[in-house]
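>>> Below are the sequence and a predicted model; questions follow.
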Amino acid sequence: MKPTLPPCAMAPEMYQDEILLSPPSRRDVTADEWRDYLTKRASAHRRCAGCDVFDACLYRAVVDVDVTGFLACTSEAERRRLRRDLGIEVQVDSSPYGTARVGGGPVDHAEVLGARKAHPDDTCRQLAERLGCSTSTVKRHLRQEREGRGAVVATIDKPTMGQVLDAFDRLDTSRRV
């Protein structure tokens, strides 16, 4: 059976429309521009809400990755509100020293060692790109292993899928279609 693509992959232009990427303030636009925005948002919302991967997309967009634009039936501002309601932050690493880790979470020590073992000729930067973390993170884990200190475990309390969906249900826009 051939997998079905999500609506955002089948009609990316709908979800990348400038008006959805930067929603207007009602008081800053004409009535026609506001109706156009509401129509486009409702169309994208209906398609998103019926998507097979909606739950996972919403969870990832709220908890793991600080993404831009309209996805999972939410705007950036709504996802910020969901994070605030859930008491979480998604860290964005803007360091020039390597690729930012998606979601800003810690990289697993065993994952770094496994990547080194699988790709022994890669530079630390190449390993970092493979793992989605900074070069300094790879170097730190490899140094800890050489020095026999092993992993430093960091725990992050993430909300459950149910908590994210409940917070989404409290949004006014979650009920508008």
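Received it, and whenever you're ready, just let me know what you need.
>>> CA only for contacts and neighbour counts going forward, please
Noted.
>>> and residue 44, how many residues sit next to it?
The number of residues packed near residue 44 is 23, by other CA atoms under 10 Å.
>>> does it sit in a helix or strand, and which one?
helix 31-49 (DSSP states H and E).
>>> on contacts alone, who are the packing partners of that helix?
With contacts defined as 3 or more CA pairs under 8 Å, 6 or more residues apart in numbering; DSSP states H and E, helix 31-49 has these neighbours: helix 7-10, helix 12-15, helix 18-21.
>>> between those, which one is nearest to residue 99?
Closest approach to residue 99 among the helices and strands packed on helix 31-49 is made by helix 18-21 (24.1 Å; CA to CA).
>>> Can you list the helices and strands that that closest one packs against?
helix 31-49.
>>> One more to weigh against that first structure:
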Amino acid sequence: MHSPPARTDITAAQWEELKVKRAWAHRRCAGCPVLIDCLYRAIVEVDVSGFVACTTESDRQKIRRQLGIQVHQTSTTPYGAPRVGGGPVSHEAVMSVRQAYPKDTCHQLAERLGCSTSTVKRHLRRAREAKLIEATTHKTEAVSNLPTVDAVLDAFDQLETSRLA
């Protein structure tokens, strides 16, 4: 689900299996009580990777283009030196690796850093919470340019994949 192969790269049986898995994920996600908030945030506020709110990264890019919006990453810090040896992993190291490898799973990031998955998740959660606090305390002039929830839902409804769930 995270980075699906192209149809031409796999067999017909593998493609069918992928379609079944995707439909299952859509049904589970569509039944979530916070789907609308999750979809809006994934489209308008945060450029997340992977399958979120019944959408892939490609789906979210299509919706953003349709709505005429862009989500800017907050950090342009390049990936730092690889971690060697023990000791705590700094917040900056985790965020740098996430920036360098935005499509990696938490497990893959942990392997790159030589730490546990829970450490990566803790730092990513901390960054999300800090960004949320910053967003709620510092209103910008761009707020008036943000699409409404209804506009995001209308664009979502136009996706072919939205019909799976």
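Received the coordinates, thanks. As the structure is a computational prediction, the values presented were derived from the model and not from experiment.
>>> Drop the TM-score for these two in here.
Remark: TM-score between the superposed chains equals 0.61 [TM-score structural alignment, normalised by the length of the second structure]; 113 aligned residues with a CA RMSD of 2.6 Å.
>>> mean deviation of the helix holding residue 44 of the first structure from the second structure?
Overlaying the second structure shows helix 31-49 of the first structure at a mean distance of 0.7 Å from the equivalent residues (mean CA distance after the TM-score superposition for the first structure).
>>> The first structure: helices as residue ranges?
Applying DSSP state H to the first structure gives helices spanning 7-10, 12-15, 18-21, 31-49, 54-59, 76-86, 109-118, 124-131, 135-146, 161-169.
>>> how many neighbours does the aligned residue in the second structure for residue 51 of the first structure have?
Residue correspondence to the second structure (TM-score structural alignment): residue 51 of the first structure is matched to residue 32. Neighbourhood size, residue 32 of the second structure [other CA under 10 Å]: 11.
>>> Identify the residue nearest the spatially most central residue of the second structure in space, chain neighbours excluded?
A centroid search over the second structure (CA atoms, centre = their mean) returns residue 48, at 2.0 Å, as the residue closest to the centre. Of all residues not flanking residue 48 of the second structure in the chain, residue 42 sits nearest, at 6.3 Å (CA to CA, 6 or more residues apart in numbering).
>>> do the same with residue 43 of the first structure
Nearest one to residue 43 of the first structure, counting by CA to CA, 6+ apart, is residue 177 at 7.8 Å.
>>> these two touch, right, that neighbour and residue 39?
No. Residue 177 of the first structure lies out of contact with residue 39 (CA atoms under 8 Å); the separation is 9.6 Å.
>>> Residue range in the second structure corresponding to stretch 74-84 of the first structure, please.
Under TM-score structural alignment, the match for stretch 74-84 of the first structure is residues 55-65.
>>> buried sites along the matching stretch?
55, 56, 57, 59, 60, 61, 62, 63, 64 (16 or more other CA atoms under 10 Å).
>>> got it, and stretch 60-76 of the first structure?
Applying 16+ other CA under 10 Å to stretch 60-76 of the first structure flags 60-66, 69-76 as buried.
>>> so what corresponds to residue 32 of the first structure in the second structure?
So residue 32 of the first structure corresponds to residue 13, using TM-score structural alignment.
>>> Distance-wise, check that match relative to residue 165 of the second structure.
Distance, residue 13 of the second structure to residue 165 of the second structure, by CA to CA, to the nearest Å: 21 Å.
>>> do the same with residue 140 of the second structure
35 Å.
>>> With neighbour numbers in mind, choose between the two.
Per other CA under 10 Å, whichever of residue 140 of the second structure and residue 165 has more neighbours is residue 165, with 15 against 9.
>>> ok, that one touching residue 22?
No. With contact defined as CA under 8 Å, residue 165 of the second structure does not count as touching residue 22 (9.4 Å).
>>> picking up where we left off before, nearest to residue 8 of the second structure, of the buried residues of stretch 55-65 of the second structure?
For these, the nearest to residue 8 of the second structure is residue 56 (18.8 Å; CA to CA).
>>> Who are the contact partners of the closest one?
2, 49, 50 (CA atoms under 8 Å, 6 or more residues apart in numbering).
>>> between those, which is nearest residue 132 of the second structure?
The closest of those, once distances to residue 132 of the second structure are taken by CA to CA, is residue 49, at 17.6 Å.
>>> how far away is the closest one from residue 12 of the second structure?
Counting by CA to CA - residue 49 of the second structure and residue 12 of the second structure are separated by 26 Å.
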